[in-house]
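K.L.:
Got a predicted model here, sequence first, then my questions.
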Amino acid sequence: MSGPLSAAPQGGTDLDHVCSAKGCRAAAVHAVVWNNPKLHTADRRKVWLACNDHQKSLADFVALRGFLIEVVPVGQLADTDG
């Protein structure tokens, strides 16, 4: 993940939420939440951030492996996600 999950200042943009897709620098609006049970405890929630263009491909990548938990708007992430 690229940075803290704090909300952007009112009226501003959150430059910390950048898409996790390789080479993409677009603002992330989706959070792909996943967990690899071979590496992480059951309560661990890993997050990849995604712009509109990469949300499906990033979610499909982890879903294919059985790791996808959910896809939510970035604003719904908790401080413990990441």
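P.N.:
Nice, thanks for sending it over.

K.L.:
Every contact and neighbour count from this point should use C-alpha atoms.
P.N.:
Will do.

K.L.:
H30 touches Q55, doesn't it?
P.N.:
Yes: taking contacts as CA atoms under 8 Å, H30 lies within contact range of Q55: 6.6 Å.

K.L.:
Next one for the comparison:
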Amino acid sequence: MSAGAGRRVEGVNSPNASENVTICSAKGCRADAVWVLAWNNPKLHTPDRRKTWLACDEHREHLSQFLAVRGFLKDVVALEEWERSAADG
């Protein structure tokens, strides 16, 4: 199973900024996301830049491993916490 593009949620990057959904980024998954996986590719992004994928409980580990094995994963945060920190800051 490969990873898909992140779906938009307030404060989360998305290729389609007009969407405001919280669907898991795993390819073919339509489940509600509950996790934000913050990552960056050090060959392409500055150290402070964070791209994001969303994950349901079922795909959190798979997507985290996909990013971690490449050295991209920076943080995994509950979606509610991510949204709260985005609203505060």
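P.N.:
That came through, no problem. Keep in mind the model is a prediction, meaning the values are calculated, not measured.

K.L.:
Drop the TM-score for these two in here.
P.N.:
The TM-score (TM-score structural alignment, normalised by the length of structure 1) is 0.78; 71 aligned residues with a CA RMSD of 1.6 Å.

K.L.:
what about stretch 51-62 of structure 1, distance to the chain center?
P.N.:
Centre-to-centre, stretch 51-62 of structure 1 and its host chain are 10 Å apart (CA atoms, centre = their mean, to the nearest Å).

K.L.:
what's the matching range in structure 2 for that stretch?
P.N.:
Counting by TM-score structural alignment, stretch 51-62 of structure 1 pairs with residues 56-67 of structure 2.

K.L.:
now do stretch 19-33 of structure 1
P.N.:
Mapped onto structure 2 using TM-score structural alignment, stretch 19-33 of structure 1 covers residues 24-38.

K.L.:
contacts for that stretch?
P.N.:
1-7, 22-23, 50-57, 59-60, 63-64, 73-80, 82 (CA atoms under 8 Å, 6 or more residues apart in numbering).

K.L.:
nearest residue to G11 of structure 2 other than its sequence neighbours?
P.N.:
Spatially, and ignoring its direct neighbours in sequence, G11 of structure 2 is nearest to A86 (5.7 Å; CA to CA, 6 or more residues apart in numbering).
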